[in-house]
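# The sequence and its predicted three-dimensional model are supplied below.
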Amino acid sequence: MPKVNVDKLDDDKKLMIIRKAVEKYGLSYVSQHLGVNRSTVNRYLNRRIQTISDEVVEKAAELLTIEELSDIIYGLRTVEVDPTTAISVIIKAKKDEGFRNFFLTLLWQELGGYIKEPSNSYIVSKEDIELFEKLVRNEKSKLTAQERINYLKRALADLNYELTPTKLKEYILDLSSESKGRAEHTAKALKLFIKEVIKPKSPRIARELYDSFEIPKTKPNHKPINLTLDTVKSIFDNIEELGAKAFFLILAETGLRVGEILSLKIDQIDLKHRIIKIMKESETKRAYISFLHEKSAAWLRDVYLPYREEFIKKYESSLRKLAAANPEQGIDIESWKAKLFPFREDSLRVEIKKAMRKTLGKEFRLYDMRAFFTSYMIKQKVPGTIVNALQGRMSPQQFKIMEENYFVISEIELRDWYNKYAPHLL
């Protein structure tokens, strides 16, 4: 399929395509590529030949990039392409094999660097989980089957039901730093899920997901990067996209887990009282509340939230149409609208990693920001019990013992520790 449908172009646009090709590659090369002599191309350019065959224009278009063709054909109108148009293209690609092959080829040629991570992404459905439960109950003992199911469900919830090589690798490393036993059981469950459920559907993605992490057997040897507050501030300043900037701000100033912040709903953040209500409790971790500095809360209220609202307004209609066209995907519009960060995680990561490279010339794990918060607080002589309470690092049992036998950690006391010693980027 040619890059453009030339039979819908007027003579001026056809001529502009040939002229741009000549400007780019020279008369001799273009005439050879078109299969005509130099004088004929000159006659095209001088309008001595009024009618240019579609075949010639198609060959000339092959020499130009999508951006160059877009400038010629649409000019400034390219900015008017809205999400609805983009979704229409996707739906057509799903239904029309010829168009799909053409569309995907252009995507890889022009946007390959941007779509590498999403192309390795797998969205876990309810049916996938049900299939996994059925398989393990048939093949494993009752106790082992239930164990695998419980670890898988917990991991999928933490990962927001989207698996990518980067997320899986960092997630298992994160678990290993807190509980090697839980990390091992979780890794086994995920490996089995990928092998039995994802591989039959998408072998390529399954292979990349499966190979992205190991089942922990020994103490992890990863050492978090040593970050100063000035370095973290520089990374923050270099993040251009506001969604990623707000996400990094909360990540750095609270030391919470990446998954916890991504899972936050808009009603879990109280900017007036500067409280983040995590309210999450499991067998190995307790993270129930965190805080924000005054300037950060004001920035989120005045800068980020208006940006978030505009983002939702811009894409809600299109997402509803996508959900209607693909009911099997179970797209929950209201849940998406309730998210504090209604963006794709990979997009946030790309923007933050770009700022890391600009600041340091290299990347590091987002989870290392948790280690940064811990080390920063400890250097400020904040007791480890307070740091653990703020970051949800202690088990419910440990927390209960500390409450009953040592001191009562009130919201006011925790806020005081946070206000005095937690890192701030603004």
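Thanks, I have it.
# drop to CA atoms for contacts and neighbour counts, all remaining ones
Will do.
# Let me see the contact set for residue 145.
By C-alpha atoms under 8 Å, 6 or more residues apart in numbering, residue 145 lies in contact with 133, 136-137, 139.
# Next, find the distance separating residue 216 from residue 316.
41 Å (C-alpha to C-alpha, to the nearest Å).
# Tell me which of these two has more neighbours.
residue 216 (20 against 17; other C-alpha atoms under 10 Å).
# surely that one meets residue 182?
No - look at residue 216 against residue 182 with C-alpha atoms under 8 Å: they stay out of range, at 9.5 Å.
# list residues touching both of those two?
By the contact definition C-alpha under 8 Å, 6+ apart, residue 216 and residue 182 are jointly contacted by residue 176.
# How about the contacts made by the closest residue to residue 61 other than its chain neighbours?
Ranked by C-alpha to C-alpha, 6 or more residues apart in numbering and with sequence neighbours excluded, the top spatial neighbour of residue 61 is residue 17, at 6.3 Å. Residues near residue 17 by C-alpha under 8 Å, 6+ apart: 57, 60-61, 69, 72.
# Helix or strand: which one has residue 17?
For residue 17, the enclosing helix or strand under DSSP states H and E is helix 11-25.
# Which elements pack onto the helix or strand following that helix?
Going down the chain from helix 11-25, the next helix or strand is helix 27-34, by DSSP H and E. Contacts defined by 3 or more C-alpha pairs under 8 Å, 6 or more residues apart in numbering; DSSP states H and E place helix 27-34 against helix 38-45, helix 54-61.
# how about those in CSV, adding mean neighbour count?
Output for the helices and strands packed on helix 27-34, formatted as CSV (neighbours: other C-alpha atoms under 10 Å):
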stretch, mean neighbour count
helix 38-45, 16
helix 54-61, 19
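# ok, and here's another one to check against it:
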Amino acid sequence: MIDVSSLTEDQKIKIVEAVLQKGISYEELGIDRVTWWRYKNKKRKIPNEIAKKAAEYLTPDELLQLTAGVDTSKIGINEAIGVIVKATKDPDFRELFLSMLQRSLGEFIKAASYSYPVTSEDLQTFKKLLEKKKAKHTFEDHWRYLNRVLKDNNYVVSLEKIKDYLLEQEEESVHRARKMAIVLKLFIKEIVKPKDPILAQILYYSFSIPQPRTKYKPSILSIDFLKRIFNEIQGIGAKTYFLLASETGLRTGELFHLTIDQIDLKHKTIRLMKENETKRAYITFLHKETAKWIEANYLPYREEYTRRFWGGPRALGQDVEKWRMKFFPMNEDKMRAEIKTAMQKVGKVFRLYDLRAFWASYMIKQGVSPMIVNILQGRTSPGQFRILQEHYLPFSEEELREIYEKYAPKLLS
């Protein structure tokens, strides 16, 4: 059930005490009242065999509660892999491990269980299927759009991410979003369904194919409500992401793909360059309080995170240096789950995409020109921005910064 040799003396005492409180007699544990008094007052150490016998009277949930204080400072990726290997081979350990996971990480497991990681084998199988069943033009169209979707989503089809992604694409081009949704549904039907029918059904019906006349209506949000959610988010990574999404109005994909050198905290600037055919924000800004908060809270956390967990990407065959350059190297599904948990505590769950709509409406209601909003949210490409700046736009970069600082939403004020 549990390796009692790794427990502290206080944890062993808690286990024996909990069992005695259940009505189990001293004799059944192989001790007497005087011996228990010595154990409880640390006059004598509890032998491992006594602790093990006591642990057998407790459920996995009870054991988890009593041993939750295990020191995790020295636990890294190698220990995590070792736990997984042991769980695959030891049925008793597996039962305890899965119970602990469900109790402590239920929401995160749920988020991960609704995701499908795409393999190179999946892509080759789908490519052959398209070549066989589709005309040349349709094949090239489907293949190009599928690769674009998968690349933008790190080759994972996720219940939460794909909805936001298609909404962001629809904002730019309904035609492109429609093409992407069609090929994605086909991929789920032909590749995911044979491997995992239940997950395929969940993913397939989680999004619809965009139509020219339909328009998504985002949730109505307020600054005070967003502040409450921000304060409820537990993870520093998820908290930082939510802060940036609320105060910049950038696309969810843009934020999750930020690199460390794209954010200049000294000058309170975020610069994103154009990628592929999608329009990308050229420049946006940070409030002074936000830059200070990130520097004091997030950067130390991020540094420790990359130091401890770089072995994970390496074990998965990923480019470790590229992973280290990510501004958010944490698992995206986990961050989304943490934000969703905070939303549930506050009493309203909405799409992360809605923060983008909130930001735009917040700025416009205060009298900011829609053209400025479009520039700051990336609805003009870098090339178009330069043309506007050189010939039509009466604002310099510093003047755009002043507009941002004066009117953009603030969660830390």
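Cool, got the structure. Just so it is clear, the structure is predicted and the values come from calculations on it, not from any experiment.
# Quick check: the gap between the most centrally placed residue in the first structure and residue 159 of the first structure.
With distances taken as C-alpha atoms, centre = their mean, residue 346 lies nearest the centre of the first structure, 1.5 Å away. Per C-alpha to C-alpha, residue 346 of the first structure is found 12 Å from residue 159 of the first structure.
# got any residues that touch both of the two?
Residues touching both residue 346 of the first structure and residue 159 (C-alpha under 8 Å, 6+ apart): none.
# so who does the residue located most distally from the centre of the first structure touch?
Residue farthest from the centre of the first structure, counting by C-alpha atoms, centre = their mean, is residue 48 at 53.4 Å. Residues near residue 48 of the first structure by C-alpha under 8 Å, 6+ apart: none.
# Can you tell me the SS state at it?
Following DSSP: H, G, I helix; E, B strand; the rest coil, residue 48 of the first structure is assigned to coil.
# still on that earlier bit, list only buried entries from the contacts of residue 145 of the first structure.
For the contacts of residue 145 of the first structure, a burial check counting by 16 or more other C-alpha atoms under 10 Å picks out 133, 136-137.
# Just name the closest of the residues you listed to residue 419 of the first structure, please.
residue 133 (46.0 Å; C-alpha to C-alpha).
# I figured the closest one was touching residue 151, is that so?
No - if you go by C-alpha under 8 Å, residue 133 of the first structure and residue 151 don't touch, sitting 11.7 Å apart.
# shared neighbours, these two?
With C-alpha under 8 Å, 6+ apart, residue 133 of the first structure and residue 151 have no common neighbours.
# right, and residue 410 of the second structure touches residue 245 too?
No - if you go by C-alpha under 8 Å, residue 410 of the second structure and residue 245 don't touch, sitting 11.1 Å apart.
# Give me the distance between residue 74 of the second structure and residue 308 of the second structure.
Relative to residue 308 of the second structure, and taking C-alpha to C-alpha, residue 74 of the second structure is found at 9 Å.
# Repeat that for residue 189 of the second structure.
Counting by C-alpha to C-alpha, the gap from residue 189 of the second structure to residue 308 of the second structure is 38 Å.
# One more: residue 157 of the second structure?
Residue 157 of the second structure is 27 Å from residue 308 of the second structure, by C-alpha to C-alpha.
# the more surrounded of these two?
Higher neighbour count among residue 157 of the second structure and residue 308: residue 157, with 20 against 15, using other C-alpha under 10 Å.
# my guess is the more buried one meets residue 118, correct?
Yes - counting by C-alpha under 8 Å, residue 157 of the second structure touches residue 118, with 7.3 Å between them.
# Need the residues touching each of these two.
Counting by C-alpha under 8 Å, 6+ apart, nothing touches both residue 157 of the second structure and residue 118.
# Just list the residues touching residue 320 of the second structure, thanks.
310, 313-314.
# Please apply the same query to residue 316 of the first structure.
Residue 316 of the first structure makes contact with residue 333, according to C-alpha under 8 Å, 6+ apart.
# Map residue 206 of the second structure onto the first structure.
In the first structure, the residue matched to residue 206 of the second structure (TM-score structural alignment) is residue 212.
# Just give me the match in the first structure for residue 64 of the second structure.
Counting by TM-score structural alignment, residue 64 of the second structure corresponds to residue 67 in the first structure.
# Report whether that match is found in a strand, as I expect.
No - counting by three-state DSSP, one finds residue 67 of the first structure to be helix, located in no strand.
# closest to residue 173 of the first structure among the contacts of residue 17 of the first structure?
Proximity of those to residue 173 of the first structure (C-alpha to C-alpha) peaks at residue 69, which lies at 45.8 Å.
# any idea how far residue 14 of the first structure is from the closest one?
10 Å.
# Residue 338 of the first structure contacts residue 265, doesn't it?
Yes - here residue 338 of the first structure reaches residue 265: they are 5.4 Å apart, a contact under C-alpha under 8 Å.
# Looking at these two, which one has more neighbours?
Each of residue 338 of the first structure and residue 265 has its neighbours counted (other C-alpha under 10 Å); residue 265 has more, 19 against 15.
# Need the counterpart of that one in the second structure.
In the second structure, residue 265 of the first structure lands on residue 259 (TM-score structural alignment).
# List the contacts of that match.
325-328.
# Would you mind measuring from it to residue 270 of the second structure?
10 Å.
# which element is the residue nearest to the centre of the first structure on?
Residue 346 of the first structure is part of helix 345-360, with elements assigned from DSSP H and E.
# now the strands for the stretch 251-400 of the second structure?
Remark: strands assigned in the stretch 251-400 of the second structure by DSSP state E, counting those that start in this stretch are 263-264, 269-271, 283-285.
# Also the stretch 1-150 of the second structure?
115-117.
# longest helix of the second structure?
Of all segments of type helix in the second structure, defined using DSSP state H, the longest is helix 91-113.
# just how off-centre is that one within its chain?
Helix 91-113 of the second structure sits 18 Å away from the centroid of its parent chain (C-alpha atoms, centre = their mean, to the nearest Å).
# which helices and strands sit right next to it?
Using 3+ C-alpha pairs under 8 Å, 6+ apart, the elements in contact with helix 91-113 of the second structure are helix 60-66, helix 77-89, helix 332-346.
# Recalculate using a threshold of 6 Å.
The helices and strands touching helix 91-113 of the second structure, judged by 3 or more C-alpha pairs under 6 Å, 6 or more residues apart in numbering; DSSP states H and E, number zero.
# what does that helix rub up against?
By C-alpha atoms under 6 Å, 6 or more residues apart in numbering, the residues outside helix 91-113 of the second structure that reach it are 1, 60, 87, 334, 337.
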